[in-house]
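Enquirer: Show me the folded form of this:
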Amino acid sequence: MKQRIVTAIIAAAIFLPIVIFGGSLFIFLAYLLASIALFELLKMRKLSLFSIPGMISLILLWIFLIPTQYEGVLDNINYTKSELGLLAILLFLTYTVASKNRFTFEDVGFSTLAIIYVGTGFYYLIETREADLIYIFYSLFIIWATDSGAYFIGRAFGKNKLWPEISPNKTVEGFIGGILCALVVAVLFVYLSDIDATLMQLLWITTLLSIFGQIGDLVESAIKRHYNVKDSGNILPGHGGILDRFDSLLFVLPLMHFFHLL
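Expert: Model prediction:
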């Protein structure tokens, strides 16, 4: 527990000032975190980032992450993100032949989905910060409240397992408790911040975000269980990897945009 607390304090001391400052430094941080997350995913599948398909995956991720204000760079080469994505898939498939199926069709699918999974979440991390700092803090506090509520209420009152095949320690009571704690945070944001939403709007959006944040956590647990790994990485002592810390945000941030909160 002491190691977890020390790591959390150090990470927050680095992460939060960069988030507040924003700009190019924040974009660089998002690129760095996304690249590490992709590395962690590929490693689960025993695919090396430092290989031909690994490099294709990384380059495509970086293209995917290009913020809206810089997409004019792609106009200069006359290609869209979608077109470059299709080109990457063709290169992946070509490599299945060149590697004599050591890199398989299943590996192509995994690599492509890994790029979309990681890239979508971190792209919207950049876009959310560009929209307004308040939404970054809102999403972080919603996730922290959900995680804390699910943990403490689950420990105190949890009797019914939520999804034991995926995450044995999570309970239905904890799941509901996490949502309730997130709703408390939503009320505080309506009355104590300048977030552009009414109480009713924020309550229903927060309910959905809390639910999907917990689903994001379960999704990453399912991936780890499938590949028989305990943590996605060890870059954060006591916490695991970048994916272990950002699994909920990878779901919450895109949905904030899809629900038109921003």
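Enquirer: From now on I want contacts and neighbour counts done on CA atoms only, so please keep to that.
Expert: OK.
Enquirer: Return the set of buried residues in whichever strand or helix holds Ile5.
Expert: Assigned by DSSP states H and E, Ile5 falls within helix 2-21. Across helix 2-21, burial judged by 16 or more other CA atoms under 10 Å covers Thr7, Ala8, Ile18, Val19.
Enquirer: quick one: the last one and Phe26 touch, right?
Expert: In other words, Val19. Yes - the criterion here is CA atoms under 8 Å, and Val19 meets it with Phe26 at 6.0 Å.
Enquirer: residues making contact with the strand or helix carrying Phe92?
Expert: Taking DSSP H and E as the criterion, Phe92 maps to helix 81-98. Residues outside helix 81-98 that contact it (CA atoms under 8 Å, 6 or more residues apart in numbering): 53, 56-57, 60, 63-64, 74, 102-105, 108, 112.
Enquirer: Please provide the structure for the following sequence as well, for comparison with the first:
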Amino acid sequence: MKQRILTATLIIAVVLPPLILGGTLIDLLMLFCLVTGAYEITHCLKTPRKNLLMIAMIGVMIALALISPQFLGAGLALTMVVLFAAAIADPKLDLNDITLVFAMLTIFTMAVRSIISIYAQNSWLMMYVILATYLTDTGAYFSGYFFGKHKLIERISPKKTVEGAIGGWLCGMLGAFVFALTMLPELSMGLALFGAATMAIVGQLGDLAFSLIKRNVGIKDFGSFLPGHGGILDRIDSLLFNLLYFTLILAMVV
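Expert: Presented below is the predicted three-dimensional model:
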């Protein structure tokens, strides 16, 4: 636990300035996560084409993150066609490889566009999403550690418990809701509560979704870059889902 807490403290110290200041710092942070995430997801595959897929994935994600929104759908469709063509032509690529790569580059691309959209409205909205995500994660960890008795979904994540999930939901919901009431007066009380309560659920779904990927490819963590936490993907899995989800909420209410 000490290692986990120490690493978490260092993560906060490194990422908090970019999250607050935005601009070039948040661009560099996003680029780092894209490159590291692409490395981690491609290098958990069994194909010998890991490096080629990683380079292609990074290039496509950056291109799709920068193009005009009206061309995004066409860009994703073209990417899918090219990946299938590559798998057809190269016997060292299979359907599982290209499916996972396509799913992940889509999630990453949409997450980057979500961050850009959120910062264009109010940088404190990003902190709202961050708090809903990581207070849930922290609350789930400690609730599960001290009170966990009943397994949540053992076939996917043996250590997660029902008690941890409930404790995480309460922490994420309450923390993000109070933050919204304090720092985001433009959000109605109902919207602030709805967003906090549902993101505390969606974030946990994201965590479980990435745990399912790890089970499928036979790994415990995506990497070891963050001692006590695993890889970058092990830390941003919940956030990726919440970024996409919260952008959907904003699109529906704006």
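Enquirer: Most neighbours of all the contacts of helix 81-98 of the first structure, which one?
Expert: For these, the largest number of neighbours (other CA atoms under 10 Å) sits with Ser57, at 26 neighbours.
Enquirer: Dump the buried residues of helix 2-21 of the first structure into TSV; add distance to Leu192 of the first structure as well.
Expert: As requested, the buried residues of helix 2-21 of the first structure are exported to TSV (distance: CA to CA, whole Å):
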residue	distance to Leu192 of the first structure
Thr7	29
Ala8	25
Ile18	23
Val19	20
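Enquirer: And those residues, which is closest to Phe251 of the first structure?
Expert: Val19 (18.9 Å; CA to CA).
Enquirer: before we move on, the earlier item: and the helix holding Phe92 of the first structure, which residues are buried?
Expert: By neighbour count on 16+ other CA under 10 Å, the buried set for helix 81-98 of the first structure is Gly85, Ala88, Ile89, Phe92, Leu93, Tyr95, Thr96.
Enquirer: returning to that earlier point: what's the farthest-apart pair in the contacts of helix 81-98 of the first structure?
Expert: Within these, Leu74 and Arg102 form the most distant pair, 32.6 Å apart (CA to CA).
Enquirer: What residue in the first structure is paired with Gly195 of the second structure?
Expert: Under the alignment (TM-score structural alignment), Gly195 of the second structure pairs with Ile205 in the first structure.
Enquirer: nearest spatial neighbour of the aligned residue in the second structure for Lys161 of the first structure, skipping sequence neighbours?
Expert: Under the alignment (TM-score structural alignment), Lys161 of the first structure pairs with Lys151 of the second structure. Computed as CA to CA, 6 or more residues apart in numbering, the closest residue to Lys151 of the second structure that is not its neighbour in sequence is Thr161, at 4.3 Å.
Enquirer: swap in Gln3 of the first structure?
Expert: Gly238 (5.7 Å).
Enquirer: residues in contact with the one you found?
Expert: Met1, Gln3, Arg4, Thr7.
Enquirer: what stretch of the first structure does stretch 113-130 of the second structure fall on?
Expert: Going by TM-score structural alignment: stretch 113-130 of the second structure matches residues 123-140.
Enquirer: Show me the helices in the stretch 151-262 of the first structure, by range?
Expert: Taking DSSP state H, counting those that start in this stretch as the test, the helices found in the stretch 151-262 of the first structure are 172-192, 199-226, 242-246, 249-258.
Enquirer: Out of those, which gets nearest to Glu40 of the first structure?
Expert: Here helix 242-246 is closest among these (CA to CA), at 7.4 Å.
Enquirer: just checking, what packs against that closest one?
Expert: helix 23-44, helix 199-226 (3 or more CA pairs under 8 Å, 6 or more residues apart in numbering; DSSP states H and E).
Enquirer: For that helix, give me the average deviation versus the second structure.
Expert: Its aligned residues in the second structure lie a mean 0.5 Å from helix 242-246 of the first structure after superposition (mean CA distance after the TM-score superposition for the first structure).
Enquirer: quick one: buried residues of that helix?
Expert: Ile242, Leu243, Asp244, Phe246.
Enquirer: Ok, stretch 193-204 of the first structure next?
Expert: So for stretch 193-204 of the first structure, counting by 16+ other CA under 10 Å, buried means Ile195, Leu202, Leu203.
Enquirer: Same question for stretch 37-54 of the first structure.
Expert: Ala37, Leu38, Phe39, Glu40, Leu41, Leu42, Met44, Leu47, Ser48, Leu49, Pro53, Gly54.
Enquirer: hmm, back to that, out of the helices and strands packed on helix 242-246 of the first structure, which gets nearest to Asp147 of the first structure?
Expert: Here helix 199-226 is closest among these (CA to CA), at 7.9 Å.
Enquirer: how close does that closest one sit to the second structure?
Expert: Compared with the second structure after fitting, helix 199-226 of the first structure deviates on average by 1.1 Å (mean CA distance after the TM-score superposition for the first structure).
Enquirer: which residue lines up with Asn51 of the second structure in the first structure?
Expert: Here Asn51 of the second structure is matched to Phe50 in the first structure, going by TM-score structural alignment.
Enquirer: how far away is that match from Ala114 of the first structure?
Expert: 16 Å (CA to CA, to the nearest Å).
Enquirer: next one: Arg4 of the first structure
Expert: Here the criterion is CA to CA. By it, Arg4 of the first structure lies 27 Å from Ala114 of the first structure.
Enquirer: Ok, Gln214 of the first structure next?
Expert: Gln214 of the first structure is 19 Å from Ala114 of the first structure, by CA to CA.
Enquirer: likewise Ile136 of the first structure?
Expert: From Ile136 of the first structure to Ala114 of the first structure the distance is 23 Å (CA to CA).
Enquirer: What's the match for Thr161 of the second structure in the first structure?
Expert: Match for Thr161 of the second structure (TM-score structural alignment): Thr171.
Enquirer: Check the burial of its match by counting its neighbours.
Expert: Burial of Thr171 of the first structure is recorded as 23 neighbouring residues (other CA under 10 Å).
Enquirer: Repeat that for Gln70 of the second structure.
Expert: Using other CA under 10 Å, Gln70 of the second structure has 8 neighbouring residues.
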